[in-house]
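Got a predicted model here, sequence first, then my questions.
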Amino acid sequence: MTSALSLVERHPTLDAGSIVSSLVPPPQFTQARFDNYIPNPDYPSQEEARTILEEFAGRNTSVIKQAKLFGRSKKVEEFPPGVYLDGGFGVGKTHLLAAAWNVASGKKYFGTFLQYTSLVGALGYVKAVEALKGASLICIDEFELDDPGDTMMMTRMLGELVAGGTRIAATSNTPPAALGEGRFAAADFLREIQALASNFRTLRIDGTDYRQRTAEGISRVLTPAELAAQIGSAREVGDFVTEDNFDGLLAHLATVHPSVYVRLLEGIDVIALSDVHVIMNQTDALRLVAFIDRVYDAQIPLIASGTPLSEVFGGDMVHGGYRKKYLRCVSRLIALTNS
C-alpha cells in the first residue's frame, strides 16, 4: 500500500481484528504522562483535572483486583465509575486521557468515539461487547453523539461494561447531559442521555487552544508552482509524499469506512492536496473532519493549493450543531499546514 503515490489509489478493507488491535493511543501520545502535562497557571482547572484523573487512573487497577480477590460482583464507589473531561479543543484533554491509559495495567483500550462505534458496526453489538469485556479501563476520546442510534447503543454498551467492573475515561467538547444538542431531537432521548451521563464524574477544563499559541490564524496556502516545488524537495530528501486533487480525495473518502482512514496513511510523510475549495455538502465536510483527525494523530504535514484548508467549511456549518467539531478540525488544519 505504501507504494501508491496518491491516497485515492489506496483501498484499505474493514478488518474487525485490526480495529481492536488499533485501540491504543496515537503515536504522539505514547509518552504522555501526568508529570509531563504542563498545566497553564492561568487556568487552575487544568491542574485540578490532572490531579483527579491521576487519582482515578491509580485506583483503577487496585479496585478491580480487590473485587476479584473477594469475589464481589458489585463494588462501593466513592465516585461514578467514569471520568468525563469536558473542555474546549487544544487544552490537553487527550494528553491526560492517554496518561491515564499509560498508567493503567491489564487489559485496556483507547480509541475515539468513532472507533468504538465502528467496532460495533464491524463485529455486531454482542461480539463488540465481548471483545471489550474484562478491560480495567476504556478510554474514549472525542465523545460525541450525532444520532439517536449512537446514543442508545453507547448507553447500553457502557452500562454493560461498567457493570462488569470496567472504568471509563472520556473526553469531549460537550458536557454529557448536552450531547446531541443541535444535531437531533435530543429531548426525545433525554432518558438515555441522562443514563449515559450518570456514569461519569464531569471535570471541566478551561484554557486556550495550545495549537494556536504559535500557529498563524489561517492555514498556509501555496500556489500550484510552489506546491510542485515542495513535493519535489520533500521527495529529494526521501520523504514519501502523496498527491491528490481535493475533489478526488473527498470522493474517495466516501468509499472508505472511517474506521480505516488511519490505514490510508500508512507510510506517508507528507500529504499534498491541489485545488482545495470550500465544501458546501455537510456529509463531505464530516468525512473530511474524521480524516483530518487521523492525519493529526499521525502528525503528517499537509501542503495544499487553492482555498486555505482552514476555510473549507462553507455555509453555516461552523455555526450549526457540529460547530465544535468543525472548529477543532480548523485548529488541527492550521497546525498541520504550518508545521
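Arrived safely.

contacts, neighbours, all on C-alpha from now
Fine.

Which of the helices or strands spans Ala272?
strand 270-276 (DSSP states H and E).

following that strand, which helix or strand shows up next?
Following strand 270-276 in sequence, per DSSP H and E, is helix 282-298.

For that next one, name the packing helices and strands.
The contact analysis (3 or more C-alpha pairs under 8 Å, 6 or more residues apart in numbering; DSSP states H and E) places helix 282-298 against helix 246-253, helix 261-264, helix 323-337.

Mind listing residues that contact that helix?
26-28, 250, 253-254, 258, 261-262, 265, 279, 313, 317, 325-326, 329, 332-333, 336 (C-alpha atoms under 8 Å, 6 or more residues apart in numbering).

now with 6 Å?
Helix 282-298 is contacted by residues 26, 262, 329 when judged by C-alpha atoms under 6 Å, 6 or more residues apart in numbering.

how far does stretch 154-174 stretch from start to finish?
16 Å (C-alpha to C-alpha, to the nearest Å).

circling back: return the set of buried residues in the strand holding Ala272.
Neighbour counts over strand 270-276 (16 or more other C-alpha atoms under 10 Å) mark 270-274, 276 as buried.

can you put those residues in CSV and add distance to Phe56?
Formatted as CSV, the buried residues of strand 270-276 follow (distance: C-alpha to C-alpha, whole Å):
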residue, distance to Phe56
Val270, 38
Ile271, 39
Ala272, 42
Leu273, 43
Ser274, 46
Val276, 44
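
which of the contacts of helix 282-298 lies closest to Arg183?
Arg183 has its nearest neighbour among these in Cys329, at 17.7 Å by C-alpha to C-alpha.

could you measure the residue nearest to the closest one when sequence neighbours are not counted against Pro39, distance?
Distances taken as C-alpha to C-alpha, 6 or more residues apart in numbering put Val289 closest to Cys329, at 5.9 Å, once the chain neighbours are dropped. The gap separating Val289 from Pro39 is 27 Å, by C-alpha to C-alpha.

Please say which of these two ends up with more neighbours.
Taking neighbours as other C-alpha atoms under 10 Å, Val289 and Pro39 compare with Val289 leading, 21 against 18.

how far away is the residue nearest to Cys329 from Gly180?
Relative to Gly180, and taking C-alpha to C-alpha, Val289 is found at 17 Å.

cool, and Gly267?
Taking C-alpha to C-alpha as the criterion, Gly267 is separated from Gly180 by 36 Å.

Show me which of the two is the more surrounded one.
Just comparing Gly267 and Gly180: by other C-alpha under 10 Å the higher neighbour count belongs to Gly180, 24 against 13.

is it true that the more buried one lies in a strand?
No: looking at Gly180 with DSSP: H, G, I helix; E, B strand; the rest coil, it is coil, so not inside a strand.

Which residue, other than its chain neighbours, is closest to it?
That would be Leu145: by C-alpha to C-alpha, 6+ apart, it lies 5.2 Å from Gly180.

take a look at this one as well, against the first:
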Amino acid sequence: MVGHLKGRSSSRREAIWIGYHVTEIVALSERDPKVSPEELLAGFHPSYRFGEVSFDTYIPDPAHPSQAEAVERLREFAASMDRRSTSGGILSWFARKAKKNSPGAPNGVYLDGGFGVGKTHLLASLWHAAPGEKKAFGTFVEYTNLVGALSFTTTVEVLKEYSLVCIDEFELDDPGDTVLMSRLMRELSDAGVKLAATSNTLPGALGEGRFAAQDFKREIQVLSDQFETIRVDGEDYRHRGLEAAPEPVTAGAELDTAQQHFPEEQIFAFDDWTALTNNLSRVHPSRYRELVKDVDVLVLSNVTTITEQAMALRFVVLADRLYDKDVPVVASGVPFEQLFTEDMMAGGYMKKYFRTVSRMTALAREGQLGEKAP
C-alpha cells in the first residue's frame, strides 16, 4: 500500500507500509534546502559518526608505530591547552597576549597520512579531549562556506573566541582558497587560537598539481608555519581485512534490496543518478548536510562514471556528508571503483577522489552486505 505524505521538504514523499512499519521514500533530486549562517555555525562539531570517539577508541595498527605516536602527541597537545584561556575575562586576555607574543613552537598540529588511516577519528578525539566549550570542528570546505556566508571579518571575530579550531580534509583547490585560508589561520593563530588539521598532503606541498602553487608560495608557507606535522602511516582501515567492494545490485531491484536489508522504519532516499547529479549542480555544497540530514538509507539507480571535474568535486562533498552521517548505500550501475575517470584518479585532485571511493565503498558494503568497517 502506497500513500503520499506532506513532509518537511517540498519534494515528493511516499509512504510504503511494510508489515507494521512505515517507510518514507524521498528524492534528494527534488530537494532545495535553505541554510542560514547561524545554522552553518551551529553545525561545526564532530558528526554523528565521530560524536563519541576518543583516543581510547582509536586502535593503532601495530605494523605502523606512527599511529600510536600520533595518539600520544595529540594527548599532549590537548593537555597543553591552557584552561584559563577558555574562561574569558582578564586572565583570557593575558593568556592570549602571551601566546601571541611567544616565539617558538607552532600553534597547531597537522595530521598527514593516506586516506582511511583514522585521521578524522584522531581529530575528533582531540576536539572531545580539549578543554573549553567553544571549539569548532568542520571540513575545509565548510570553513570556506562559512566565510562566504558571514564575511571574512565576521568569521575571524567569531572564531577567535574559540579555544580550538579543527579543520578536517585541509586541501587547497584554487588560489583564492589559498589566500583566504592562510589569512584566516594567521589571524586565528595571532589571537591565540589553537589549530588542528588533517590532510593527505604535507602543509608545504598544499596546492601542488592543482594550480601554479609556486605563485602562491608565500601564502602556502604561512600555512605551513602554523603547524607541527604529525605523520600517520597505515592502510585504509575501512577495508582492512575485509572483502572487496560488493557488486552493484540489479537495475530495477535497488529499492526492494534496500528494504529487505533495512526492514525497520526508515527514511529512504531513492534517486536516479542523473537526476541526483543534476540537482547537485544547482544546490550549493554548503547545503549538502541539510540535503541528507533526515536520510537513513540512500538508494541509487544507474550510477555512471562522473566525467566533469566540477561535478566530481561536488560529489566529493556529498560523499563526505553521507559518510559523516553513516548512511548505507544501495546502488546499481557501475561499481564505485569506477566513479571517476582514470584521468581524474591520476590528476591533482586524486587524493580527494580516492578518499571518496574509499568512503562510498564502505557505505555500499554496509548497505548491501550489512558489514560495517572497523
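All right, it came through fine. This structure is a prediction, so every number in the text was calculated from the model and none was measured.

Could you get me the TM-score between them?
The TM-score (TM-score structural alignment, normalised by the length of structure 1) is 0.95; 339 aligned residues with a C-alpha RMSD of 1.8 Å.

What residue in structure 2 is paired with Asp239 of structure 1?
Superposed on structure 2 with TM-score structural alignment, Asp239 of structure 1 falls opposite Gln266.

For its match, which residues are in contact?
So Gln266 of structure 2 contacts 23, 296 (C-alpha under 6 Å, 6+ apart).

can we see that at 7 Å?
Counting by C-alpha atoms under 7 Å, 6 or more residues apart in numbering, Gln266 of structure 2 makes contact with 23-24, 296.

can you count the residues close to whatever residue of structure 1 lines up with Ala149 of structure 2?
Taking TM-score structural alignment, the alignment pairs Ala149 of structure 2 with Ala122 from structure 1. Residues lying near Ala122 of structure 1 (other C-alpha under 10 Å) number 17.

Name the helix or strand for Ala122 of structure 1, please.
helix 113-123.

List of residues touching that helix?
Identification of contacts with helix 113-123 of structure 1 by C-alpha under 7 Å, 6+ apart yields 16, 19, 128, 140-144, 259.

How far away from the center of its chain is that helix?
Put simply, helix 113-123 of structure 1 sits 13 Å off its chain's centre (C-alpha atoms, centre = their mean, to the nearest Å).

Stretch 322-338 of structure 1 too?
Distance, centroid of stretch 322-338 of structure 1 to centroid of chain: 12 Å (C-alpha atoms, centre = their mean).

same thing with stretch 314-325 of structure 1?
For stretch 314-325 of structure 1, the distance to the chain centre is 18 Å (C-alpha atoms, centre = their mean).

got it, and stretch 194-211 of structure 1?
Taking the mean C-alpha point of stretch 194-211 of structure 1 and that of its whole chain, the gap between them comes to 14 Å (C-alpha atoms, centre = their mean).

Looking at structure 2, name the residue matched to Thr61 of structure 1.
Under the alignment (TM-score structural alignment), Thr61 of structure 1 maps onto Asp82 of structure 2.

Relative to Leu123 of structure 2, how far out is its match?
For Asp82 of structure 2 relative to Leu123 of structure 2 (C-alpha to C-alpha), the value is 19 Å.

Compare those two and say which one has the larger neighbour count.
Neighbours per residue, other C-alpha under 10 Å: of Asp82 of structure 2 and Leu123, the larger number sits with Leu123, 28 against 16.

check which helix or strand covers that one.
Using DSSP H and E, Leu123 of structure 2 falls in helix 119-129.

Give me the helices and strands touching that helix, please.
helix 65-80 (3 or more C-alpha pairs under 7 Å, 6 or more residues apart in numbering; DSSP states H and E).

chain center to the helix or strand following the helix it packs on, what's the gap?
Counting by DSSP H and E, the element after helix 65-80 of structure 2 in chain order, helix or strand, is helix 89-101. Its chain's average C-alpha position is 32 Å from that of helix 89-101 of structure 2, according to C-alpha atoms, centre = their mean.

Mind listing what's buried along helix 89-101 of structure 2?
Within helix 89-101 of structure 2, the residues that count as buried by 16+ other C-alpha under 10 Å are 92-93, 95-96, 99-100.

Which single one of those is nearest to Ala244 of structure 2?
Ranked by distance to Ala244 of structure 2 (C-alpha to C-alpha), the buried residues of helix 89-101 of structure 2 are led by Lys99 at 48.9 Å.

Check the spacing between the residue in structure 1 sticking out farthest from the centre and Arg156 of structure 1 real quick.
Going by C-alpha atoms, centre = their mean, the residue of structure 1 most distant from its centre is Phe70, 36.9 Å out. Distance check for Phe70 of structure 1 against Arg156 of structure 1: by C-alpha to C-alpha, it reads 27 Å.

Likewise for Asp206 of structure 1?
30 Å.

Aligned to Pro41 of structure 1, what sits in structure 2?
Pro41 of structure 1 maps onto Pro62 in structure 2, by TM-score structural alignment.

Pretty sure its match sits in a strand.
No: counting by three-state DSSP, Pro62 of structure 2 falls outside a strand, being coil.

and it, how many residues sit next to it?
The tally of other residues near Pro62 of structure 2 (other C-alpha under 10 Å) stands at 10.

How about Thr57 of structure 2?
Neighbour tally, Thr57 of structure 2, other C-alpha under 10 Å: 11.

same thing with Asn281 of structure 1?
If you count neighbours by other C-alpha under 10 Å, Asn281 of structure 1 ends up with 12.

One more: the one 4 residues further on?
The local packing of Ala285 of structure 1 (other C-alpha under 10 Å) involves 19 other residues.

distance of it from Ile52 of structure 1?
Taking C-alpha to C-alpha as the measure, Ala285 of structure 1 falls 36 Å from Ile52 of structure 1.

Same question for Ile303 of structure 1.
Shown here: Ile303 of structure 1 relative to Ile52 of structure 1, a distance of 40 Å by C-alpha to C-alpha.

Which residue of the two possesses the greater neighbour count?
Between Ile303 of structure 1 and Ile52, counted using other C-alpha under 10 Å, the more crowded position is Ile303 (26 against 13).

Leaving out chain neighbours, which residue sits closest to the residue mapped onto the more buried one from structure 2?
Taking TM-score structural alignment, the alignment pairs Ile303 of structure 1 with Val330 from structure 2. Counting by C-alpha to C-alpha, 6+ apart, Val299 is the residue found nearest to Val330 of structure 2 once chain neighbours are left out, at 4.9 Å.

any idea how far Gly238 of structure 1 is from the residue mapped onto the one you found from structure 1?
Per TM-score structural alignment, the equivalent position to Val299 of structure 2 in structure 1 is Ala272. Shown here: Ala272 of structure 1 relative to Gly238 of structure 1, a distance of 15 Å by C-alpha to C-alpha.
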